[in-house]
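In: After the sequence you'll find the predicted model.
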Amino acid sequence: MLTRLLSGDTPRSLPLTLILLAILVSLALAPFLFPGTRSVDTAARICVFIVLVASYDLMLGYAGIVSFAHTMFFGMGAYGVALASIHMGRGFDALIVGTLAGGIAAAALALVIGLFSLRVRAIFFAMITLAVASAVAVLVSQLSGLTGGEDGLNYKIPRALTSAQKYMDEKLFGVRVNGKLLNYYLVFACSTLLFLLLLRIVNSPFGRVLQSIRENDFRAEAIGYRVVYYRTAATCLSAVAAALAGSLYAIWLRYVGPDTTLSFEIMVDILLMVVIGGMGTMYGAVIGATLFIVAQNYLQTLMGAAAEGLEGVPVLPLLLNPDRWLLWLGVLFVLSVYFFPTGVVGRLRGRG
């Protein structure tokens, strides 16, 4: 049963299995295990970015397509929900319409980019996607009447998904059962289903063809596969999954802006998560997103505590100053690439 649920792609390593189970349990019970606004928000971001990173790995790790436009599709899903909620009101119908509109728009744009650009060499396609993504980001910033410009958009979601809606007077294991809790489990459930769907896609005959194209596109073309069509289909599927992740992020945040969905910094973060977890492995998205977002949210706090504990020791408190957390995050990334050249998943599977 479990093997079928995972599409036959089991972790194949005891340490990897234990790590994935720990992450699953932690995310499933996050509001109860880690109570507090910051920790639950971190867990929700991990859920969303697991889907976002997995969708990007479908292109990069399985199809061998290098794209810098993934945050553009992510932003389409987010802005779709935001605009629908503003113009249709705070109902579930607005969330559904916004999600569908964002997904369709992302698929259509990915189709156009794929058909016109995937015939060129990889580096030129990457540059084309970077140019398109930059143009869209500038357009969103300038159309302030529609998108809110640099200030972004604030909007209301259904009351049933906000902390104002209480479902029980008493706390459940010390946690208030309200709309915010329901909102978290909506994000968790949808992210889990999307991840399992992506896992099914990469382990289907379609996914096998993508891997053969990645290894040798000339040979795949020679035996009858239309390489451009398969790559375009992979790009569209990846774009739709990224847009759906953006929709979930918008429902959770209740705010959308260029910095939260369209910035190139997010694109770099996605690349780092893919490399850390392991390219060409859906489980790499789980581990990469979890490690990166936890470090991004708590490394500065840990460094501050370490600096206080080492006060009086020469040099170390200065090096561990919380303002230098980005430096140490970069050091951790370099070390992870050095010691795990195939990613955490590749290394653990190699040992398993």
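Out: That came through, no problem.

In: switch to C-alpha atoms for all contacts and neighbour counts from now on
Out: Noted.

In: now the strands for the stretch 101-250 of the chain?
Out: 153-154 (DSSP state E, counting those that start in this stretch).

In: what ranges do the helices span in it?
Out: 122-142, 144-147, 179-202, 205-215, 217-222, 227-253 (DSSP state H, counting those that start in this stretch).

In: These: which one's closest to Tyr338?
Out: helix 205-215 (23.7 Å; C-alpha to C-alpha).

In: Now do the closest one against helix 179-202, angle only.
Out: Put simply, helix 205-215 runs at 70 degrees to helix 179-202, going by axes from the mean of the first three to the mean of the last three C-alpha atoms, to 10 degrees.

In: Run the chain-centre distance for helix 205-215.
Out: Helix 205-215 sits 22 Å away from the centroid of its parent chain (C-alpha atoms, centre = their mean, to the nearest Å).

In: ok, and what's touching that helix?
Out: 62-64, 201-202, 219-220, 227, 230-231, 234 (C-alpha atoms under 8 Å, 6 or more residues apart in numbering).

In: what do you get for stretch 124-142?
Out: Contacts of stretch 124-142 (C-alpha under 8 Å, 6+ apart): 66-69, 71-72, 113, 117-118, 147-150, 258, 262-263.

In: related to what we said a few turns ago, including distance to Ser212 and neighbour count, could the contacts of helix 205-215 go into JSON lines?
Out: JSON lines is the format used below for the contacts of helix 205-215 (distance: C-alpha to C-alpha, whole Å; neighbours: other C-alpha atoms under 10 Å):
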{"residue": "Tyr62", "distance to Ser212": "9", "neighbour count": "24"}
{"residue": "Ala63", "distance to Ser212": "8", "neighbour count": "27"}
{"residue": "Gly64", "distance to Ser212": "10", "neighbour count": "21"}
{"residue": "Ile201", "distance to Ser212": "15", "neighbour count": "17"}
{"residue": "Val202", "distance to Ser212": "12", "neighbour count": "24"}
{"residue": "Arg219", "distance to Ser212": "8", "neighbour count": "13"}
{"residue": "Ala220", "distance to Ser212": "6", "neighbour count": "18"}
{"residue": "Val227", "distance to Ser212": "10", "neighbour count": "23"}
{"residue": "Tyr230", "distance to Ser212": "11", "neighbour count": "18"}
{"residue": "Arg231", "distance to Ser212": "11", "neighbour count": "23"}
{"residue": "Ala234", "distance to Ser212": "13", "neighbour count": "28"}
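
In: With respect to Met267, which of these is nearest?
Out: Gly64 (16.8 Å).

In: tell me which element that closest one falls in.
Out: Counting by DSSP states H and E, no helix or strand carries Gly64.

In: also this one, for the comparison:
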Amino acid sequence: MMRLLSGDTPRSPALTVLLVIIVLALAFAPFLFPGPLAYRTYSSICLFTMLVLSYDILLGYTRIISFAHAMFYGIGAYAMAISLRDLGGGWGAIGVGLAAGLATALAVAFVIALFSLRVRAVFFALVTLAVAVGFMTLVSKLYHFTGGEDGIAFQVPFVLGPGYTLTDEPVPGFNLIGFLTSGDFAGAWFDVRTSGMVLIYYVLFVAAVCIFFALLRMMNSPFGRVCKAIRENEFRAEALGYRTVAFRTINVCISAMIAAFAGALAALSLRYINPESTLSFDLMVNVLLITVIGGMGTLYGAIVGTALFVLAETYLQSLLAVAHEASASLPLVHAMLDPERWYLWLGLLFVLSVYFFPRGIVGQLRLRSESRRRRVGADINPGPATDPKETRG
């Protein structure tokens, strides 16, 4: 396990338990959480995990603030959508779309990095913001090619569609949420229709797991250690002989290609894309928030932060509706718990998470675990005793 994690373990019992719960829930999600809303939720967690992982190696490991990351996600999605629309819904079209998306993202990222990484911090962020806005405008204007604001609908291979079934007989599933809320063990069982949607979900899940382990290995390699050195003190890294611009450029290109790959898988999963879902500034803000809340420069934070964010965004409004009805006798509380104000409560949750977890959830859990180990070590080895008289003397 240490080798698989490249020596970078969670280093916190609480974090380990949280990660195990999230990964196991995602691994068996189609057989634990029925319904289209649940499917969209756990699929979004896998997609956003890949996207946030790719952004964390920028912001968390080299302190590169980019507002164009959602653009690379959109490039991958549009390349896949256009290929499937124009070449037909076959496997060859998927290969062409994936290759085109990765190549385009690599080329655009290299050009942006080549001309922009020599400027510092906020100036690079502004350059990437201008490029992202320009690209989104271009996509909206090229209606005959990109579908404009209406987006693109397309066909995928039959194996990946809802009409295909992996088995003739349904597979039994256990509704975990239904059991926890009702306590009815017998009534919690349901039949899972193992359609192509289940298959594409496991493609997303396996892709997210593979990308996580690959990036964990990369950031604990000599390349990753140089990136960390650039993050801590770029001038010192340059003085040691490292070409920091080259390392930052490589990092930007790798990050862009992973984001484009996630976008291509998103297109396959959704079978419809538009600028709002793949290129909007809201998407970029969400990625930035998840990275900060989960814990920058940890990679584990992408998993934890994404799971909490997507669950809050999906189910907070429903929870507020229940609380809204229950508080009918309290006018002020009743008004504050209106489901229409769910964005207010979502923002409040983010503020509280940043306040109580200033290093992100993963960073704070690791810090507390390290402090606890130090206290235990101090209790076991208190050090040599001293004579009070000698101390006064």
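Out: Sure, I can see it. Worth saying up front: this structure is predicted, and the values here are computed from it rather than measured.

In: After superposition, what is the TM-score?
Out: Overlay of the two chains. TM-score (TM-score structural alignment, normalised by the length of structure 1): 0.98; 351 aligned residues with a C-alpha RMSD of 0.8 Å.

In: rewinding a little: indicate which one of the helices of the stretch 101-250 of structure 1 is closest to Ala94 of structure 1.
Out: The nearest among the helices of the stretch 101-250 of structure 1, by C-alpha to C-alpha, is helix 227-253 at 10.8 Å.

In: which one is Lys156 of structure 1 nearest to, not counting chain neighbours?
Out: Arg90 (5.4 Å; C-alpha to C-alpha, 6 or more residues apart in numbering).

In: quick one, what contacts that neighbour?
Out: 156-159.

In: Same question for Glu308 of structure 1.
Out: Pro317.

In: That one corresponds to which position in structure 2?
Out: For Glu308 of structure 1, the aligned position in structure 2 is occupied by Glu325, per TM-score structural alignment.

In: on that earlier part again, so the residue nearest to Lys156 of structure 1, which state does it fall into?
Out: coil (DSSP: H, G, I helix; E, B strand; the rest coil).

In: Let me know the distance separating it from Thr162 of structure 1.
Out: 11 Å (C-alpha to C-alpha, to the nearest Å).

In: Just give me the match in structure 1 for Gly360 of structure 2.
Out: Under TM-score structural alignment, Gly360 of structure 2 pairs with Gly343 in structure 1.

In: so how far is Ala312 of structure 2 from the most centrally placed residue in structure 2?
Out: Centre of structure 2 computed as the mean C-alpha position; nearest residue by C-alpha atoms, centre = their mean is Thr49, 2.6 Å away. Using C-alpha to C-alpha, Thr49 of structure 2 is found at 15 Å from Ala312 of structure 2.

In: just Gly147 of structure 2 next, same as before
Out: Separation of Gly147 of structure 2 from Ala312 of structure 2 (C-alpha to C-alpha): 31 Å.

In: Next: Met336 of structure 2.
Out: 17 Å.

In: residue contacts, the residue nearest to the centre of structure 2?
Out: Counting by C-alpha under 8 Å, 6+ apart, Thr49 of structure 2 has contacts 208, 302-303, 306.

In: What lies in contact with the host helix or strand of Val362 of structure 2?
Out: Per DSSP H and E, Val362 of structure 2 falls inside helix 360-380. The contact list for helix 360-380 of structure 2 (C-alpha under 8 Å, 6+ apart) reads 10-15, 292-296, 298, 300-301, 304-305, 353-354, 357-358.

In: what does stretch 218-226 of structure 1 correspond to over in structure 2?
Out: Counting by TM-score structural alignment, stretch 218-226 of structure 1 corresponds to 235-243 in structure 2.

In: Go through the matching stretch and flag the buried ones.
Out: Buried positions in stretch 235-243 of structure 2, judged by neighbour count with 16 or more other C-alpha atoms under 10 Å: 237, 242.

In: Between the two ends of that stretch, how far is it?
Out: 11 Å.

In: next one: stretch 239-250 of structure 2
Out: By C-alpha to C-alpha, one end of stretch 239-250 of structure 2 lies 20 Å from the other end.

In: In a markdown table, list the contacts of Arg90 of structure 1 along with neighbour count and distance to Met303 of structure 1.
Out: Output for the contacts of Arg90 of structure 1, formatted as a markdown table (neighbours: other C-alpha atoms under 10 Å; distance: C-alpha to C-alpha, whole Å):
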| residue | neighbour count | distance to Met303 of structure 1 |
| --- | --- | --- |
| Lys156 | 16 | 36 |
| Ile157 | 23 | 36 |
| Pro158 | 18 | 39 |
| Arg159 | 15 | 38 |
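
In: from the residues you listed, which is closest to Phe195 of structure 1?
Out: Distance ranking of those against Phe195 of structure 1, using C-alpha to C-alpha, places Ile157 first at 24.3 Å.

In: Tell me who's in contact with that closest one.
Out: Contacts of Ile157 of structure 1 (C-alpha under 8 Å, 6+ apart): 85, 90-92, 95, 251, 254.

In: repeat for Tyr229 of structure 1
Out: Contacts of Tyr229 of structure 1 (C-alpha under 8 Å, 6+ apart): Leu115.

In: Look up how far Ile201 of structure 1 lies from it.
Out: 16 Å.

In: what does Tyr255 of structure 1 give?
Out: 31 Å.

In: Now the aligned residue in structure 1 for Arg118 of structure 2: closest residue in space that isn't a chain neighbour?
Out: The alignment partner of Arg118 of structure 2 in structure 1, by TM-score structural alignment, is Arg119. Leaving aside its sequence neighbours, Arg119 of structure 1 sits nearest to Val228 (C-alpha to C-alpha, 6+ apart; 6.6 Å).

In: so the one you found sits right up against Leu115, yeah?
Out: Yes - under the criterion of C-alpha atoms under 8 Å, Val228 of structure 1 makes contact with Leu115 at 7.3 Å.

In: Counting neighbours, go ahead and name the busier of those two.
Out: Neighbours per residue, other C-alpha atoms under 10 Å: of Val228 of structure 1 and Leu115, the larger number sits with Val228, 19 against 14.

In: Read off where stretch 293-303 of structure 2 ends up in structure 1.
Out: Under TM-score structural alignment, the match for stretch 293-303 of structure 2 is residues 276-286.

In: tell me which residues in that stretch are buried?
Out: 276-286.

In: again, but for stretch 12-28 of structure 1
Out: 13, 16-17, 20, 23-24, 27-28.

In: In those, find the pair that's most separated.
Out: Ser13 and Ala28 (22.1 Å).

In: Map Cys236 of structure 1 across to structure 2 for me.
Out: Under TM-score structural alignment, Cys236 of structure 1 pairs with Cys253 in structure 2.
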